[in-house]
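Trainee: Pasting a predicted model and its sequence here:
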Amino acid sequence: MKTTLSRSIMIAGATAVIFSMYAARNAAAPSGIEVKPDAGNAGLILPAGFGALVAADTVGGARHIAVTKQGDLYVKLSRPRNGKSIIFLKDKDGDGKFEEKTGFAGYSGTGIAIKDGYLYASSNTEVFRYKLDGNERVVNTGVPEKIVTGLIDRRQHETKSLALDNDGNIYVNIGAFSNSCQIKDREKGSKGRENCPVLDSAGGIWQFRADKLNQQYSDGTRYATGLRNVVGLDWNQQNNTLFVMQHGRDMLNMFPEYNDKQSAELPAECMFMVKKGTNGGWPYIYYDPVQKKNILAPEYGGDGKKEGDPAFTQPVAAYPAHMAPNGLLFYTGTQFPAKYRNGAFIAFHGSWNRAPEPQAGYFVVFQPFKDGKPFGDWEVFADNFSGSKEATAAGGRSAQHRPCGLAQGPDGSLYVSDDSKGTIYRIVYRGK
């Protein structure tokens, strides 16, 4: 009797585990409706075993996104649509499609994040937070608390992306209002400004308290510098460190040492592991992925071979030039196969300046990690957002969709936003 009972308990336990895994994998709602990929995986090309569906469409210029523990989605729009710039999406029946859509706020921007009972969002000059209820819905959409004000907006790299650590700090990107700190920005042969003054107020990551109201720009700490522009950033829980994706500089062919092909293929888009005091070296250097070195920028006497100051931080990973990494997410879920756990997904928005080479990007890649650092080669995970090769030909700017934001659902599925057509994709694992 005892043996029979023990076996029954074991079988029941195993059945519960299997059911739990199945439910998480298929993201079934309480009603039992299964989340199914769209026909043709919504146009995306994915690894075997994965599927995709359009969870929402035409929501506006969908930049960064944040998922609640209930599976609802907050979307930050690049600019208000019908007077609303934060869109709340809810899947009422659990089929993977968001039926409810409401909005609030009225400011442009990119950054949005959920942490410790608050929704954080940024305009191009300020950072706000909204109190959340137990279901992580905003309590009072019309009365946000102002965390930071007075951030610069010079109409170049003006968006303010956000990340939060586990110690009550919020990190804000302040992009450089310059390509390479030339005396005359983007002018052929113009030299770089000595002791680049842009770095005094931009070109880095600033740290503020997440729980302190009405902080001025001057109240923040310049946590890292020498980063031209960071749109994608995330806090790595495995090693408790900030990671960022830098947009590399443009137009090396403004100088005779570089031809058009070199200008299209240099410099790398770089991932940095950021600690307090990190200096990525912009505008004085750029990272050459072929030579695997920091190279002195031509504005400061470089010729394509001279190495940069060794004091500048080396990137921890490098990717092809001019692909615009706009989203970074460390995957901590269990729905996807084990190889993806604690690795990084990166959304590459797509290029505009790789001519005469074909434009590149318009995909989401996966970067394996080990012990909190990149380990092994990156791989394309979700492709064909652009819709066709013709859309990304040399000089082409007709990509149908451009991935921007990334978020992980409570079931472990992956959400990808598109700021071109306003599509929200959901990627799920269906098994082999």
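Mentor: It's in. Numbers count the residues shown, from 1 in each chain.
Trainee: hey, let's count contacts and neighbours off CA atoms from now on
Mentor: OK.
Trainee: Packing partners of the helix or strand in which residue 23 is found?
Mentor: Here residue 23 is covered by helix 2-26, with elements defined by DSSP states H and E. When contacts are defined as 3 or more Cα pairs under 8 Å, 6 or more residues apart in numbering; DSSP states H and E, helix 2-26 sits against strand 424-429.
Trainee: Need the residues that contact the strand it packs on.
Mentor: Outside strand 424-429, the residues that touch it by Cα atoms under 8 Å, 6 or more residues apart in numbering are 25-26, 37, 49-57, 62, 96, 335-336, 412-418.
Trainee: orientation of it relative to helix 2-26 in degrees?
Mentor: If you take axes from the mean of the first three to the mean of the last three Cα atoms, to 10 degrees, strand 424-429 sits at 150 degrees to helix 2-26.
Trainee: got a list of contacts for the helix or strand encompassing residue 263?
Mentor: In the assignment (DSSP H and E), residue 263 maps to helix 260-265. With Cα under 8 Å, 6+ apart as the contact definition, helix 260-265 has outside contacts at 250, 251, 252, 253, 320, 321, 322, 353, 354, 355, 356, 357.
Trainee: ok, back up a step: the helix holding residue 23: what's the following helix or strand?
Mentor: strand 50-56.
Trainee: what element comes up after that following strand heading to the C-terminus?
Mentor: Once strand 50-56 ends, the next helix or strand along the chain (criterion: DSSP H and E) is strand 62-67.
Trainee: other SSEs contacting that following strand?
Mentor: Short answer (3+ Cα pairs under 8 Å, 6+ apart): strand 62-67 packs on strand 73-81, strand 112-115, strand 403-408, strand 414-418.
Trainee: Out of those, which is the most enclosed?
Mentor: Of those, the one with the most neighbours on average (mean count of other Cα atoms under 10 Å) is strand 403-408, at a mean of 29.
Trainee: contacts for it?
Mentor: 62-67, 325-329, 331, 333, 345-349, 362-364, 385, 414-419.
Trainee: just the buried members of those residues?
Mentor: Among those, those scoring as buried are 62-67, 325-329, 331, 333, 345-349, 362-364, 385, 414-419 (criterion: 16 or more other Cα atoms under 10 Å).
Trainee: how close does residue 334 get to residue 408?
Mentor: Applying Cα to Cα, to the nearest Å, the value for residue 334 to residue 408 is 11 Å.
Trainee: ditto for residue 103
Mentor: 21 Å.
Trainee: one step back: please pull up the helix or strand immediately following the helix holding residue 263.
Mentor: Next in sequence after helix 260-265, counting helices and strands by DSSP H and E, comes strand 269-274.
Trainee: put this beside the first:
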Amino acid sequence: GTAGGTGIALSVGGVYFATRSTVLRYPMHAGQLTPIGEPQVIARDLPSDGNHTAKNLALSADGKTLFVNFGSATNSCQVVDRTLESPGRDPCPELAYRSGIWRFDAGRANQSEATGTRYATGIRNAVGLALAPDGRVWATQHGRDQLGQNWPKLFNDEQNAEKPSEELLQVNVGDDFGWPYCYHDLELGHLVLAPEYGGDGKQVGRCAQKKEPAVAFPGHWAPNGLTFYAGTQFPARYRGGAFIAFHGSWNRAPLPQAGYRVVFVPFKDGKPDGENTFETFADGFWHENGAGPQHRPVGVAVGPDGSLYITDDAAGRIWRVMYKGGNGRH
């Protein structure tokens, strides 16, 4: 249809599909590639206005619980969005009905934002959403924009390009990751108070009570897809680790645009193995043709044979990565 597709999750006997405002479940027979029959509406009338409307999905291993991203309507909850020195709304009204992850009964029809459960809050836009092998929820956080444009007395152009961090979050019920009051500064290594709420680029303030990310990445890389490797085709060090597809930046000027890659985060004992540890797994996607990049990773998924699939929404392609063995080649 014309409503757009923003999230998908497979279950036994069905596939969940999300538009900007609705989550549907299509029945499917095992071994078939196309749904059968009419879809069931699982959740309807979800917030769909403003900046961040994608409804990314993750399903629990038992198929009973569906997690849905409700991105923020604004960049930083200013009185006038994306405007020079406009203060933040305090408290931010968006936090009551979006800017977090919601939990729904995966088998119940006609739910809504009001009948679902707010699982975690203070998340600007969790475009990557996945459950680890141990069942815990993880998400990627798109950091805010325009620190320098909106607050030029506090941040220069280079700082605007580098800050704030992009984030990998380990999400438990009741967690608060601080948006819009806080953002993560990669240079300082922790959350700081946003200028809309009186911050000066170093002050922590109320952010001391917010949950820090598990891993932080360079600013504006745009982490979209997230999946955990449960296959056996790749070497053992990849098992249980996370792959993240970075869509790439649009707002790192005057520095070069960056991101446009898939990274791997090694895990040990259910958490990232080392502080802010990640490595580039696949790059070379950036190729400027005058009209913008020709390749942009957006989604990642692990196939039944252990291959890694990477979607590319600039070229309209799906890339398959296989391990052939020997010399660490892929």
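Mentor: Thanks, I have the structure now. Fair warning: this is a prediction, and the values are worked out from it, not measured in the lab.
Trainee: Give me the TM-score for these two chains.
Mentor: Superposed pair, TM-score by TM-score structural alignment, normalised by the length of the second structure: 0.94. Supporting alignment: 320 aligned residues with a Cα RMSD of 1.3 Å.
Trainee: Tell me the counterpart of residue 353 of the first structure in the second structure.
Mentor: Under the alignment (TM-score structural alignment), residue 353 of the first structure pairs with residue 251 of the second structure.
Trainee: and the residue nearest in space to the middle of the first structure, how far is that from residue 143 of the first structure?
Mentor: Of all residues in the first structure, the one closest to the mean position by Cα atoms, centre = their mean is residue 327, 1.3 Å from it. According to Cα to Cα, residue 327 of the first structure and residue 143 of the first structure sit 28 Å apart.
Trainee: Need the three-state assignment for residue 89 of the first structure.
Mentor: On the three-state scheme (DSSP: H, G, I helix; E, B strand; the rest coil), residue 89 of the first structure is labelled strand.
Trainee: Trace residue 250 of the first structure over to the second structure, please.
Mentor: Aligned by TM-score structural alignment, residue 250 of the first structure pairs with residue 145 of the second structure.
Trainee: Quick one: residues contacting its match.
Mentor: 75, 164, 220.
Trainee: the strands in the stretch 151-300 of the second structure, which residues?
Mentor: 166-171, 182-185, 190-193, 215-217, 223-228, 242-246, 261-265, 267-268, 271-272, 279-282, 297-302 (DSSP state E, counting those that start in this stretch).
Trainee: Excluding chain neighbours, what is closest to the equivalent of residue 164 of the first structure over in the second structure?
Mentor: Under the alignment (TM-score structural alignment), residue 164 of the first structure pairs with residue 59 in the second structure. Closest residue to residue 59 of the second structure apart from its sequence neighbours, by Cα to Cα, 6 or more residues apart in numbering: residue 66 at 4.7 Å.
Trainee: Relative to residue 23 of the second structure, how far out is the one you found?
Mentor: Note on residue 66 of the second structure: its distance to residue 23 of the second structure, by Cα to Cα, is 10 Å.
Trainee: Equivalent analysis for residue 117 of the second structure, please.
Mentor: Distance from residue 117 of the second structure to residue 23 of the second structure, by Cα to Cα: 15 Å.
Trainee: who's more crowded, these two?
Mentor: Taking other Cα atoms under 10 Å, residue 117 of the second structure and residue 23 do not tie; residue 23 has more neighbours (31 against 15).
Trainee: just to revisit the earlier point, Provide the aligned range in the second structure for the helix holding residue 263 of the first structure.
Mentor: Using TM-score structural alignment, helix 260-265 of the first structure pairs with 157-162 in the second structure.
Trainee: tell me which residues in that stretch are buried?
Mentor: 157, 160, 161, 162.
Trainee: What's the match for residue 317 of the second structure in the first structure?
Mentor: Alignment note: residue 317 of the second structure maps to residue 423 in the first structure; criterion TM-score structural alignment.
Trainee: To what extent is residue 36 of the second structure buried, counted in neighbours?
Mentor: 12.
Trainee: oh sorry, the question was meant for residue 30 of the second structure
Mentor: For residue 30 of the second structure, using other Cα under 10 Å, the count is 10.
Trainee: helix/strand/coil for it?
Mentor: For residue 30 of the second structure, the secondary-structure state derived from three-state DSSP is coil.
Trainee: contacting residues for it?
Mentor: By Cα under 8 Å, 6+ apart, residue 30 of the second structure lies in contact with 12, 13.
Trainee: buried ones in stretch 134-149 of the second structure?
Mentor: Within stretch 134-149 of the second structure, the residues scored as buried using 16+ other Cα under 10 Å are 137-149.
Trainee: Adding distance to residue 238 of the second structure, write the residues you listed out as CSV.
Mentor: Shown next, in CSV, are these (distance: Cα to Cα, whole Å):
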residue, distance to residue 238 of the second structure
137, 19
138, 17
139, 19
140, 19
141, 22
142, 24
143, 27
144, 30
145, 32
146, 36
147, 36
148, 38
149, 40
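Trainee: What is the corresponding segment of the second structure for stretch 66-81 of the first structure?
Mentor: On the second structure, no counterpart of stretch 66-81 of the first structure exists by TM-score structural alignment.
Trainee: Please enumerate the strands of the stretch 1-150 of the second structure.
Mentor: With strands called from DSSP E, counting those that start in this stretch, the stretch 1-150 of the second structure shows them at 7-11, 14-18, 23-27, 40-43, 57-59, 65-70, 100-105, 117-121, 129-131, 137-141.
Trainee: Save those as TSV, and put in distance to residue 180 of the second structure too.
Mentor: Output for the strands of the stretch 1-150 of the second structure, formatted as TSV (distance: least, Cα to Cα, whole Å):
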stretch	distance to residue 180 of the second structure
strand 7-11	24
strand 14-18	25
strand 23-27	26
strand 40-43	26
strand 57-59	23
strand 65-70	14
strand 100-105	11
strand 117-121	10
strand 129-131	20
strand 137-141	12
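Trainee: And those strands: which comes nearest residue 272 of the second structure?
Mentor: Distance to residue 272 of the second structure, taken as Cα to Cα, is lowest for strand 137-141 among these, at 11.4 Å.
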